[in-house]
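[1] Build me a model:
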Amino acid sequence: MTPSSRSLLLAEVAQATLRLADAGVPSPRFDAEELAAYVHGTDRTKLQLVPDADFDARYWETIARREAREPLQHITGRAFFRYLELRVGPGVFVPRPETESVVGWAIEAVRAMDVAEPVVVDLCTGSGAIALALAQEVPRSRVHAVELDEGALAWARRNVEGSRVVLHHGDALSALPELDGQVDLVISNPPYIPLTEWERVAPEARDHDPELSLFSGEDGLDTIRGLERTAHRLLRPGGVIVVEHADTQGGQVPWLFPEDQGWADAADRPDLNNRPRFTTARRVAP
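    This is a model prediction of the structure:
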């Protein structure tokens, strides 16, 4: 294959990158390449191998959608999370890369427990990303996932089909009373954006993610306050909660897990950019 026979797609990707950058897309080059790979049935590392004659003009339809700030994952119908490829689309929160470090910490915590078959509960599961990652990477775990929103639940059902994850339709704040005092780890990526921050939220999230998955009261912490009570009920003594929050909420969330309410070692943990991203706490005996 001569250089000229494989230059068209890369030239189009370069032009698309400029368009996406002008539209304010945070990762214009990556998105332009990912959409090119999606349309042409290849991956980003092999775009230069697509012959000019195979260029598909539908590529520009996907670029126009991304230019309008439709999420990349809604266009391709897939999201990558740790070692998983998930099906996503309108009606479900798209898992973010920063949550991978939250799950990584939780996986190490469960592996360190002296428990043959640890019981894990993922509250506000959305697409099922967290629950599936734990089930995959901690093979002996028994993982339960809870989701209230019916739209998100439909996507979670698709993703957990054939896995060991047990999916429950219900409210995270009253979920799974049959597991009270038996759970080793509770994990959640709950809504935590303050209602006052609506205008500052990226269009991909504000206009496309379910509102139920984003906002939680004036300070963004209403759901986490409720999760503290749920986790206190579900966890055995020595069990651990892991809950994601905004980096701007660092220092606030650990105070929601006080010692006088049966918690110990409440602390913020950093993400890969060394920003406070999630809080962990240990349930102590009553």
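
[2] Only C-alpha atoms from now on, for both contacts and neighbour counts.
    Fine.

[3] What separation do you get for the residue lying closest to residue 76 once chain neighbours are set aside and residue 89?
    Once flanking residues are discounted, residue 76 sits nearest to residue 38: 6.6 Å by Cα to Cα, 6 or more residues apart in numbering. To residue 89, residue 38 is 15 Å away according to Cα to Cα, to the nearest Å.

[4] Show me which of the two is the more surrounded one.
    Neighbours per residue (other Cα atoms under 10 Å) separate residue 38 from residue 89, with residue 89 holding more: 22 against 17.

[5] Could you find the closest non-adjacent residue to the more buried one?
    Sequence neighbours aside, residue 74 is the residue nearest to residue 89 in space, at 4.6 Å (criterion: Cα to Cα, 6+ apart).

[6] what about the one you found, which helix or strand?
    helix 72-76 (DSSP states H and E).

[7] Show me what counts as buried in that helix.
    72, 73, 74, 75, 76 (16 or more other Cα atoms under 10 Å).

[8] thinking residue 141 is in contact with residue 121, fair?
    No - counting by Cα atoms under 8 Å, residue 141 does not reach residue 121; the two are 10.2 Å apart.

[9] roughly how far is the lengthiest strand in the chain from the heart of the chain?
    Taking DSSP state E as the criterion, the chain has its longest strand at strand 235-244. Taking Cα atoms, centre = their mean, to the nearest Å, the mean C-alpha location of strand 235-244 is offset from the chain mean by 19 Å.

[10] Following element in sequence after that strand, please.
    Per DSSP H and E, the helix or strand that comes after strand 235-244 is strand 263-270.

[11] any idea of the angle that next one forms with strand 235-244?
    20 degrees (axes from the mean of the first three to the mean of the last three Cα atoms, to 10 degrees).

[12] what's the offset of strand 263-270 from the middle of its chain?
    That offset, for strand 263-270, works out to 21 Å (Cα atoms, centre = their mean).

[13] let's see this one next to it:
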Amino acid sequence: MTFDDYAVEPDSEDSSRPLVRTRLSEAIAAAVADLSAAGVASPRVDAEILAAHVLEIPRGRLLLVDSVRPDELRRLRALVAERARRVPLQHLLGTAAFRHLELAVGDGVFVPRPETELLAGWGIEHTAPGATVVDLCSGTGAIALSVADESAAGRVVAVERSPVALGYLRRNAAGFPAVEVVQGDVTDPSLLSGLRGAVDVLLCNPPYVPEGTPVPPEVADHDPAEAVFGGADGLTVIRPVVQRAAELLRPGGVVGIEHDDVHGAALPELLRADGRFTEVTAHPDLTGRPRYATARRT
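    Here you go, the predicted model:
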């Protein structure tokens, strides 16, 4: 059964006429069928999250709901249709979950991914009380705001180039007094010149997918290309990030940079070749694929 099997009736203005309700389990099953047919990777999860969003309840409470009203069914059906067209789930919700945060997202800003939580966690672990932290290519501010939220950093500087992404970053950063938003380009040698040699932790999730790499429709059609692709080899932005890290970090400061799984050897080699880093370490994600590299400034 899919949503095409339902004829959704309008809400009745006649209070004496009972509303025709649909069992929630059936509505979710129809949503799962539609999303599966559209090739969505996690149809059950997405269907349940959308249902919880429509009902304005936590997903874990869906089992306590027996049925949905016609207006709720219409809203769910519309959202499922959008998701079946491969509009990102986070765009439909208006937010993306990242560690302990709910971040505003939408067209023009990269949706943060769960694997980046590992880099953010590493950065938090290495942030001492009062430390100065820089997050390059900040996007929504996922890394920067997580550091501000979960550590006692004295100052967190979030750098982003895109005017559209900056709007989301500033919105998300509201309420975090330790976070300073800066519009800047990581390829600019003068970036954050006032912080040269004074940064304790530098983190970055740059665009790193090699040009021409096939990506899902959610990425190809909705994530900004400048936040996804990093040139022919995926290292076009990473190379200047390594340079900025060497310039900005104090002696003993640390850097963490996320990368594509084809860069498991390339990024550590870039850090070693720079000559200003030690303790270069490669880190896998939860699936065992190479995901980020870290180092310490000599």
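
[14] hmm, who's touching the longest strand of structure 1?
    With contact meaning Cα atoms under 8 Å, 6 or more residues apart in numbering, strand 235-244 of structure 1 is reached by 99, 102, 106, 180-190, 224, 231, 277-286.

[15] center of structure 1 - which residue?
    What sits nearest the mean C-alpha location of structure 1, by Cα atoms, centre = their mean, is residue 95, with 2.6 Å.

[16] give the contact list for residue 231 of structure 1.
    For residue 231 of structure 1, counting by Cα under 8 Å, 6+ apart, the contacting residues are 186, 241.

[17] Could you measure from the closest residue in space to residue 230 of structure 1 that isn't next to it in sequence over to residue 183 of structure 1?
    Leaving out its chain neighbours, the residue that sits closest to residue 230 of structure 1 by Cα to Cα, 6+ apart is residue 173, at 5.6 Å. Separation of residue 173 of structure 1 from residue 183 of structure 1 (Cα to Cα): 15 Å.

[18] how near is residue 225 of structure 1 to residue 190 of structure 1?
    Counting by Cα to Cα, the gap from residue 225 of structure 1 to residue 190 of structure 1 is 11 Å.

[19] do the same with residue 56 of structure 1
    From residue 56 of structure 1 across to residue 190 of structure 1, the span is 40 Å (Cα to Cα).

[20] When these two are compared, which one has more neighbours?
    residue 190 (26 against 12).

[21] secondary structure class for the more buried one?
    Classification of residue 190 of structure 1 by DSSP: H, G, I helix; E, B strand; the rest coil places it in coil.

[22] What does it correspond to in structure 2?
    Per TM-score structural alignment, the equivalent position to residue 190 of structure 1 in structure 2 is residue 206.

[23] you'd agree its match is up against residue 227?
    Yes - between residue 206 of structure 2 and residue 227 a contact is recorded at 7.0 Å, counting by Cα under 8 Å.

[24] For the stretch 101-250 of structure 2, which segments count as strands?
    Secondary structure of the stretch 101-250 of structure 2 (DSSP state E, counting those that start in this stretch): strands located at 101-104, 132-136, 155-160, 179-183, 199-204, 249-258.

[25] got a list of what the match of residue 190 of structure 1 touches?
    Contact partners of residue 206 of structure 2, counting by Cα under 8 Å, 6+ apart, are 136, 137, 227, 228, 230, 237, 238, 257, 258, 259.

[26] mind putting those in a markdown table, neighbour count and distance to residue 213 of structure 2 included?
    Formatted as a markdown table, the contacts of residue 206 of structure 2 follow (neighbours: other Cα atoms under 10 Å; distance: Cα to Cα, whole Å):
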| residue | neighbour count | distance to residue 213 of structure 2 |
| --- | --- | --- |
| 136 | 27 | 23 |
| 137 | 26 | 21 |
| 227 | 22 | 14 |
| 228 | 20 | 10 |
| 230 | 21 | 11 |
| 237 | 18 | 16 |
| 238 | 23 | 17 |
| 257 | 25 | 20 |
| 258 | 25 | 17 |
| 259 | 25 | 14 |
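
[27] tell me which residues in stretch 109-119 of structure 2 are buried?
    For stretch 109-119 of structure 2, the buried set under the neighbour-count rule, 16+ other Cα under 10 Å, comprises 109, 110, 111, 112, 115, 116, 117, 118, 119.

[28] What does the fifth one correspond to in structure 1?
    Taking TM-score structural alignment for the superposition, residue 115 of structure 2 sits opposite residue 98 in structure 1.

[29] can you tell me how far the residue nearest to that match when sequence neighbours are not counted sits from residue 100 of structure 1?
    Excluding its sequence neighbours, the residue lying closest to residue 98 of structure 1 (Cα to Cα, 6+ apart) is residue 271, at 6.5 Å. Residue 271 of structure 1 sits at a distance of 9 Å from residue 100 of structure 1 (criterion: Cα to Cα).
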